[in-house]
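S.K.: Sequence first, then the predicted structure, then my questions.
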Amino acid sequence: MDHWTPGRLISTLYRRCQRHLDRRFAELGIAAGHGLYLYLAELARRDGVTQTELASCLALDPASVTRSLRRLEALEWVSRRKGEDGRERHVFLADRGREVLPLIRRVLEEWDAAAAKNFSPEERQHLERLLGRMTANLEEEEK
């Protein structure tokens, strides 16, 4: 099958992205494997979010999020605190997480720039809109 479907292209981009990010983070001495950088990037936007909300917005299962957060706590990049009702945990960037965040952002920006280097601003916006629509379609399917 020689036809490159959107799903196949996205999968290929994802694998190439993961290899690139793993290599770059290792070069910088950042133990950000297993997609741990995703958590820090999301917490930079929404510090104090609940674990459930974090799992939902990252489209990950709650058990996987719990394991990753344990790793991030061991690295002293995040902290978790029980909410007022005692059932839900809120996740916060710790000082070390805030320190490493600029490096992570830089690596992510480098990847985005490399992936879209020959795109016009209009093409990039159009791609972002299309991918956003695909994401929304799939989120709707999951409901």
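M.R.: Received the coordinates, thanks.
S.K.: going forward, measure contacts and count neighbours with C-alpha atoms only.
M.R.: Noted.
S.K.: For the residue nearest the centre of the chain, what is the enclosing helix or strand?
M.R.: The centre of the chain sits closest to Leu38, judged by CA atoms, centre = their mean, with a distance of 2.5 Å. Using DSSP states H and E, Leu38 sits in helix 36-45.
S.K.: before we go on, here's another structure to hold up against the first:
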Amino acid sequence: MDRAELNDVRLLAQFSQVLRTAIDASVDQVGMHRGQAMLLCQVAKQDGMTQSELAQALSVQGATITNLLKRMEETGMVVRRRDDEDNRLVRVYITDDGRQHEEAITEQFEHLIQQMFTGLCDEEYAAFRRTIGQLMSNLETYQIDQDCDS
């Protein structure tokens, strides 16, 4: 790897850190943490998912989802209910209070996105989306290759 490529990795890592910090500040405005916000947005998008489906959708461990849900249930943002047809399954549903928080999070994210892309024309924005998509696809393929080599 040459110096330019190493600098690219550093630049992407710095961008990731700045974005994570901005996301944290945005969800803090709503009185939540990043993990709670991501979980709430996922439940709002697809109400009634199981805990394992949520863990898979958010790429986190089941125990992480369990802990997040416990706190969010205590604050009244979500409820967990047994599935009507399969009593072994527990499904997660957003409450009215959770919906209000999710709308506030979405509003914060809209402001963040607007700020992040200020100064880019439509073509630059489209190129950014294509590039990020390709980078993610490349990394997913790389990860699969690494897993197969192990």
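M.R.: Thanks, I have it. Only a predicted model underlies this, so the values are computations on that prediction, with no experimental measurement involved.
S.K.: about what we covered before: quick one: contacts for the residue nearest to the centre of the first structure?
M.R.: Counting by CA atoms under 8 Å, 6 or more residues apart in numbering, Leu38 of the first structure touches Leu58.
S.K.: at 10 Å instead, please
M.R.: Leu38 of the first structure makes contact with Ala32, Ala44, Leu54, Leu58, Ile104, according to CA atoms under 10 Å, 6 or more residues apart in numbering.
S.K.: Run a quick check on the second one versus Leu101, I expect a contact.
M.R.: Yes: counting by CA atoms under 10 Å, a contact exists between Ala44 of the first structure and Leu101, whose distance comes to 8.0 Å.
S.K.: which residues are in contact with both of these two?
M.R.: Leu93.
S.K.: Neighbour count for these two, which is higher?
M.R.: Applying other CA atoms under 10 Å to Ala44 of the first structure and Leu101 shows that Leu101 carries more neighbours, namely 19 against 15.
S.K.: any idea how far the nearest residue to Ile94 of the second structure once chain neighbours are set aside lies from Gln29 of the second structure?
M.R.: Of all residues not flanking Ile94 of the second structure in the chain, Val78 sits nearest, at 4.4 Å (CA to CA, 6 or more residues apart in numbering). Using CA to CA, to the nearest Å, Val78 of the second structure is found at 20 Å from Gln29 of the second structure.
S.K.: Neighbour count: the two, which is higher?
M.R.: Each of Val78 of the second structure and Gln29 has its neighbours counted (other CA under 10 Å); Val78 has more, 25 against 12.
S.K.: so Asp86 of the second structure, which of the three states?
M.R.: With DSSP: H, G, I helix; E, B strand; the rest coil as the basis, Asp86 of the second structure sits in coil.
S.K.: Same question for Ser79 of the first structure.
M.R.: Under three-state DSSP, Ser79 of the first structure comes out as strand.
S.K.: Report the spatially nearest residue to it, omitting neighbours in sequence.
M.R.: Spatially, and ignoring its direct neighbours in sequence, Ser79 of the first structure is nearest to Phe92 (5.3 Å; CA to CA, 6+ apart).
S.K.: Understood, closing this out.
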